[in-house]
Structures are given as structure tokens and as C-alpha cells.
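**Q** Quick one, what's the 3D model for this:
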Amino acid sequence: MQITPDIALDESEIRLQFTRASGPGGQNVNKVESAVQLRFDVAHSPSLPDGLRARLMHLAGRRLTAQGELIIDARRFRTQERNRQDAIDRLTDLIRQAAVPPKQRHATRPTKASKRRRLDAKRRRGETKRLRVRDQE
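**A** The predicted model follows:
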């Protein structure tokens, strides 16, 4: 399964479990296992480079188990096939987000003019407060 031009996942790395979903569907809801739970072992996947793995684990948040397994629940649709596709799409979107490396921050200094403006504002504010003190005496 191709995620980006550089990253491809093996289908065997993804485990799908089907369960009964709550919500709309009438009597069908009680009979058909249309909800999908996708499990992907991020921590031990050979398809992911280390930097991507770390970013993906950070992005996954609460969806990640203590063992490093990503769990995605899909129960938005009434059919198993659409929920299955939804879960896979959400996994690929998450991996694509993690594939974008963060921009390096370049330290900048405040300009002379911005320092002057900040100090002038502080001076004006102090003056206002100083005038208030004289009014109360």
C-alpha cells in the first residue's frame, strides 16, 4: 500500500477487526459487524524510518497504546466496506502528516524600532500609573 512516493506499507502490517456498531441502521445494527478497528504497530513497523516513526507516535496521541500500537476506530458509515476504507484513509492521512518534517526554527532578534516601541509603551503606561498615585494623595 503506497502512502507517499518514499513510504509504502505492507498490507500484512495492518490488522482489521470488525465489530457491531451502535447508531443508525435499524435491525441491521444488531446483526452486521460493520464497525472497523484498525491496528497498526508503529513501534515495530519495518516500513517506517525512525524520524517518521517518532513524529507519527507524537501525532497519534491517545490512539497509541503503551506497546506502540496505533488503533483507529471507524464506525461512521453503515457498511463494513466504507468503514474499512475510512479507517485505511485515516491511517494514510496520519502517516502523510507525519512524513512532513517540521520546519527548522531560526532564531531572530527584535529590531531596534520594535524595542523602542516596547519601551515607549512601557514608559507611557508607567506615566499613567504615576499620575494616578498623585490623584489619590
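
**Q** okay, CA-based contacts and neighbour counts for the rest of this
**A** Noted.

**Q** ok, now which ones touch the residue nearest the centre of the chain?
**A** The residue lying closest to the centre of the chain (C-alpha atoms, centre = their mean) is Leu59, at 4.0 Å. Taking C-alpha atoms under 8 Å, 6 or more residues apart in numbering, we find Leu59 in contact with 94, 98.

**Q** before we move on, what about Arg134?
**A** Arg134 touches nothing, counting by C-alpha under 8 Å, 6+ apart.

**Q** Also Ala99?
**A** Ala99 touches 52, 55, counting by C-alpha under 8 Å, 6+ apart.

**Q** cool, and the one 3 residues further on?
**A** If you count contacts by C-alpha under 8 Å, 6+ apart, Pro102 has none.

**Q** can you give me the helices for the protein?
**A** Under the criterion DSSP state H, the chain contains helices at 50-60, 80-99, 112-136.

**Q** Output those helices as TSV; include the columns distance to Arg105.
**A** Below are these laid out as TSV (distance: least, C-alpha to C-alpha, whole Å):
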stretch	distance to Arg105
helix 50-60	17
helix 80-99	18
helix 112-136	20
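
**Q** structure for this one too, so we can compare:
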Amino acid sequence: MLKLTKFASYSLCNRNIKTLTASYFKSDISLDKLYPNSKQNIFTPSPPSLDKDKFNGFIPVNQLQITYDRSSGAGGQNVNKVATKVDLRFHVDNANWISDAIKNRLKEDHKMKINKEGFLIIKSELTRYQQMNLADALAKLRTLIRAAETPKRPEMSTETLEKIRKRQVMAANQRLLLKRQKSGTKEGRKAPTLD
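**A** Model (predicted):
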């Protein structure tokens, strides 16, 4: 019993010494020594104000469902061990950071990417790194939203389409005429043959 209490007191004392030395030790390359005059408090900017009419590029990550899985394809053992594929989802109807017009356009243009529960699904397995795939998925989402934000081009009338078709036919005929003229010029440069 005596040995056990000595060991317990030694380990307790040893643990206290370790914590004391760890708290007072400063490396030569610590931030305090490298940048002695800096405040060293990290400033996290607040998210920009939400404008319902226009998308400002800010995507609130807390409203996204992000899951990671193993990627397919080449990559050796890394593919089998590390979950690098990103599956990013958000509920289109509950997204309060985009306008209703953008939501409707997303539903209309990307029906195949929205599941039955109303989640828009974006996947990325572009690289072997999880964070780069997450950045790629967020960039894809921003691209989809910005594309949905731009107004659709109005459809052209049949008269305009007919004018465009006639101009294309005239341009093709002009190109063939110039090609024939150039061919005739080159043919005229050849030496005459006695056949």
C-alpha cells in the first residue's frame, strides 16, 4: 500500500511539473517573440448584410449540410483511407440568404440536382484534399446562384431567326466565292503544260 501512494504522489507531482514547464516555456519562434508589437487577436469579420434582391456571394455555412466521403477514381491508398469527397446540401425553400426569384429559378433550372426533400445537392471530388474540394463545392454553388440571378435572355422572334439564317447563308456563299477566286488565281500561276 505504501508503494502505491508514493507512486501516486510522484505521478501527481510529475504532472504538475510538466504543466508548469509547459506554461512558462516560450520558443524562440513563438509569435510573441517574432512579432513583439502585434496585438495577436484574430479578427473575424462579421458577415455582410443580407440583401434579399441581390446575392452578395456570402453563403452561411451553418445553413448547409456538409458531409465527407471517400472519393472514387485514382489516388492509391489515399482514396481508401481519407474521406475527401464533399457532399454539400441546402434546403432551397428554407434558404433565407437568397431571394425567392433565385430560389424559383434554381428549382426550375436544376431539377435533377434537387432531391424529393427539396435539398440542392452539390458534390466535388476534384482534388485529393478535403478543404480544396469544399472550396470547389462552394464555388459551384456560388456559380449556380449567380447564374440563376441573371435574367433570362428573351426568345428571338421567327423573323429575327430568319434574318440570321439568311445572313449565315450569304456569308457562306461569299466565303465559297472567295475560295473559288483564290483557287483560280493560284491555278493561273502554274506553268502551262503541253498535253
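
**Q** which one of the helices of the first structure lies closest to Ala21 of the first structure?
**A** Ranking those by proximity to Ala21 of the first structure (C-alpha to C-alpha) places helix 80-99 first, at 9.8 Å.

**Q** so that closest one aligns onto which residues of the second structure?
**A** Mapped onto the second structure using TM-score structural alignment, helix 80-99 of the first structure covers residues 130-149.

**Q** For Gln130 of the second structure, grab the count of nearby residues.
**A** By the criterion of other C-alpha atoms under 10 Å, Gln130 of the second structure has 21 neighbours.

**Q** In contact with the closest residue in space to it that isn't next to it in sequence: list those residues for me.
**A** Spatial nearest neighbour of Gln130 of the second structure, excluding adjacent residues (C-alpha to C-alpha, 6 or more residues apart in numbering): Thr84 at 4.3 Å. The contact partners of Thr84 of the second structure, taken as C-alpha under 8 Å, 6+ apart, are 68-71, 125, 127-130, 133.

**Q** outside of stretch 79-96 of the first structure, which residues touch it?
**A** Contacts for stretch 79-96 of the first structure (C-alpha under 8 Å, 6+ apart): 3-4, 16, 18, 33-38, 52, 56, 59-60, 72-77.

**Q** picking up where we left off before, list just the nearest of the contacts of Thr84 of the second structure to Asn94 of the second structure.
**A** Tyr68 (22.6 Å).

**Q** Count residues in the vicinity of the corresponding residue of the first structure for the closest one, would you?
**A** Tyr68 of the second structure maps onto Phe18 in the first structure, with residues paired by TM-score structural alignment. Neighbour count of Phe18 of the first structure, defined by other C-alpha under 10 Å: 18.

**Q** that older thread, buried ones from the contacts of stretch 79-96 of the first structure, can you make that a PyMOL selection?
**A** Buried subset of these, written as a PyMOL selection, criterion 16 or more other C-alpha atoms under 10 Å:
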select buried, resi 16+18+33+34+35+36+37+38+52+56+60+72+73+74+75+76+77
